[in-house]
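Engineer: okay, sequence plus prediction incoming.
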Amino acid sequence: MKGSTKTMKDIAIEACVSVATVSRALNHPEKVAVKTLQRIEKAITVIGYTTHKVKRIINPEQPKIILVVIGSLSLHLIKETIDGIEINAAQHGFKVLINNVGQPQCSVEDIVNLTRATQVDGLLLLGLTTPCKIDEVDELKLIPMVMANEFSLSCRVPSLHVDSLAVAFEVVEYFFHLGHTQIACILGEDQGQTTRNLLHGYTRALQRYQLECDHRFVINSDLTYEAGKNAFSALMGLPERPTAIFCQSDTAALGVVREAKKMGISVPTDISVIGFGNTALAKFSSPALSTVNLPNTLIGQTMVQLLVNKIEGDPGSAYSKIFAHEVIMRESTAPLAEMKRVETVEPEFRAATV
């Protein structure tokens, strides 16, 4: 029997009890007779079914552990989130394990194997798209989990993220009011909801301001520094070049800036660039990178609080939250030199300047 197919019914059959009794043992062991609990514990050991609740029954003295599974996010982007996770986890008496899978998607079987191998009490998925049926897998139903920086419309796992559609719309809108009409974007390779929403916001803003939506101006990449350089080279090879670029990561945006310098193209005189994440590198680059600020530390802290609430059985803890973002203008954006700005047109939002 494969681990991913094991259910409470298997435990019940092995222990010669009802599924309801197994459920009661996992959720309220104090309400189950000692001998019955011992039979269930033995059955669990025999079939190898392990979750955080099972672990607590068998050995209540084991340390409390939260597993953070990271997708393909830039380490610079997630550092503050991890800091927030570790600070709040320590305050609640949890140790933190980190597993970087290095890819944007993780299968249900992979997640089951990770949780079984590490014997965790809770799971945090960071920048990781998941199969829509993850919350329908019996073994994973018993493991509290929270997602951040990515979400699924069809998955009931609580998620914490910014409104990525609004982010892209505001960035394009800001570029437009600087006089730019040839606006490109560099997005992630995955088809997670965040990337899709960024693309939707980008195209919606182009339509709002009656700008041409040229598919050649949309480049999907792994959002690394080298990917940013390569994407910029590809964009500069087009018959009509963009004068403004929005990148889904600061790292890729810095690659764009570096390649522009190499090609003798001035940022921001010749081309404006906006990143995503407001990492430390963005602030101290030359020119300082305009970017979208995300409340990463707060997101990390909130992830842990939601997870702890779920672990402790709080029925009101399973909710998702959209955090506020902020477009921060620094030195990598400027009005298009060839165009006189129309001062009577006001943007629908105000960007911060830091």
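Structural biologist: Noted; the coordinates are in hand.

Engineer: switch to C-alpha atoms for all contacts and neighbour counts from now on
Structural biologist: Will do.

Engineer: what's near enough to touch His180?
Structural biologist: Residues near His180 by CA atoms under 8 Å, 6 or more residues apart in numbering: Thr243, Ala244, Pro335, Leu336.

Engineer: find the helix or strand that Thr115 is a member of.
Structural biologist: Following DSSP states H and E, one finds Thr115 within helix 108-118.

Engineer: go through that helix and flag the buried ones.
Structural biologist: Using 16 or more other CA atoms under 10 Å as the test for burial, helix 108-118 gives Val108, Ile111, Val112, Leu114, Thr115, Arg116.

Engineer: what's in contact with it?
Structural biologist: Taking CA under 8 Å, 6+ apart as the rule, helix 108-118 contacts Ser4, Thr50, Thr51, Leu67, Leu123, Thr130, Pro131, Ile134, Val137, Glu139, Leu140.

Engineer: let's bring in a second model and compare:
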Amino acid sequence: MSNIKKVSELAGVSTATVTRTLKSPELVKPKTREKVLRAVRESGYRPNAMATVFKRGRANSIVVLVPKLVNPFFMNVIEGVQTGAKKHGYTVLLGDTKGKSELENQYASMVLNGRADGLIQLDYTFPFSKDDTELGQNAAIVSVCDRIGGYKFPFVELDNFGAARALTHYLIELEHTRIGIISGQRASQIYFDRFSGIARALAEDNIVFEDELMVGDHASFENGREGIKTLMALDSPPTAVICFSDDIAIGAMFGAKELGLSIPKDISITGFDDNPVSQYFDPSLTTIKQPAAEMGERAVNMLIQIIDGNPPTRLREVLPFELVIRDSTGPAAH
């Protein structure tokens, strides 16, 4: 497929001018616009995008990229997205990327070929392919839950630092001083913020965190199951474990029971998200409640502002958390 550089060479203009012509043709001089459009036709670059330029209309739809569609937390976010989109007269196109870049690229291209007016990303990655990077940087995008690293797109997120700090202080009040962590993706901003919150709380109580107490690298039941076994095999195992998602925590609880441990008598386990199943697990899970649906709806509101040419004045919107205390935590075993 031809790329934007080839179009710019054929038209005798810069790639920035090509981008501007495809995105906002009314801002380009007629003579220049015609040269670019002719080059696009000759090169075969983005024929669907051309149809959108000629149509000068909107698809009245937004595409949402979801790394794991079956995740209950993401499903709640999507519910909020759909609520917000309906209020604005937009339909929602779901892209289950399964965390794979090629699927992200495929779904993200819908914004460039006119099938969608904007994009909401629920992961931390830039969703456009290398060839589409220049155009993608100028697309209407909002990220929710996490941030797209290296780019200044607006985002909606939880106060992950504050939530992790509060959760850690709660465990310290229960006399836990050796606290383990089973984390999710370590390349994400969520990981950095939550770990920073835990580290701050420990430091405030003069507790030293040891690197061996951190395990895990993705949000799954199996990560939790294997992570708890790794932690409990340490010469000095933790008395409490903070999991970076409810899925991880449920896996950790299953693994702890396989080891013959009693929760919370032998080990306290906490999660993050407050998925519906968390309150029905045995024992019920202490966790951080995220206002998932509200996050999704606010992301839509920000995105529509951008589509309408009125980008939000603030790039970051932070929502509050709630510490939900249930039966999976208790006083430290001595």
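Structural biologist: That came in fine, so what should we check first? Owing to the predicted nature of the structure, the values given are computational and were not obtained by experimental measurement.

Engineer: about what we covered before: next structured bit after the helix holding Thr115 of structure 1?
Structural biologist: In N-to-C order, the element after helix 108-118 of structure 1 by DSSP H and E is strand 122-126.

Engineer: so which bit of structure 2 is that next one matched to?
Structural biologist: Residues 118-122 of structure 2 are matched to strand 122-126 of structure 1 when aligned by TM-score structural alignment.

Engineer: what does stretch 173-182 of structure 1 give?
Structural biologist: Going by TM-score structural alignment, stretch 173-182 of structure 1 sits over residues 169-178 in structure 2.

Engineer: which one in structure 1 is aligned with Met75 of structure 2?
Structural biologist: Going residue by residue (TM-score structural alignment), Met75 of structure 2 aligns to Lys79.

Engineer: for stretch 181-189 of structure 1, buried residues please.
Structural biologist: Thr181, Gln182, Ile183, Ala184, Cys185, Ile186, Leu187, Gly188.

Engineer: reformat those residues as a markdown table; add distance to Pro60 of structure 1 and secondary structure.
Structural biologist: Below are these laid out as a markdown table (distance: CA to CA, whole Å; DSSP: H, G, I helix; E, B strand; the rest coil):
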| residue | distance to Pro60 of structure 1 | secondary structure |
| --- | --- | --- |
| Thr181 | 62 | coil |
| Gln182 | 61 | coil |
| Ile183 | 57 | strand |
| Ala184 | 55 | strand |
| Cys185 | 51 | strand |
| Ile186 | 48 | strand |
| Leu187 | 45 | strand |
| Gly188 | 42 | strand |
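
Engineer: between those residues, which is nearest Glu226 of structure 1?
Structural biologist: Distances from Glu226 of structure 1 to the buried residues of stretch 181-189 of structure 1, taken as CA to CA, are shortest for Ile186 (12.4 Å).

Engineer: surely the closest one is in contact with Asp250?
Structural biologist: No: applying CA atoms under 8 Å, one finds Ile186 of structure 1 not in contact with Asp250, separated by 10.8 Å.

Engineer: if we can go back for a sec, so which of the contacts of helix 108-118 of structure 1 comes closest to Asn27 of structure 1?
Structural biologist: Nearest member of the contacts of helix 108-118 of structure 1 to Asn27 of structure 1, counting by CA to CA, is Thr51, at 11.6 Å.

Engineer: number of nearby residues for that closest one?
Structural biologist: 24 (other CA atoms under 10 Å).

Engineer: distance check, the spatially closest residue to Arg58 of structure 2 that is not a sequence neighbour against Glu102 of structure 2.
Structural biologist: Leaving out its chain neighbours, the residue that sits closest to Arg58 of structure 2 by CA to CA, 6 or more residues apart in numbering is Asp117, at 6.5 Å. Noted for Asp117 of structure 2: a distance of 20 Å to Glu102 of structure 2, by CA to CA, to the nearest Å.

Engineer: of those two, who's got more company?
Structural biologist: Higher neighbour count among Asp117 of structure 2 and Glu102: Asp117, with 25 against 14, using other CA under 10 Å.

Engineer: can I assume that one is in contact with Ser61?
Structural biologist: Yes: checked against CA under 8 Å, the pair Asp117 of structure 2 and Ser61 is within contact range at 5.9 Å.
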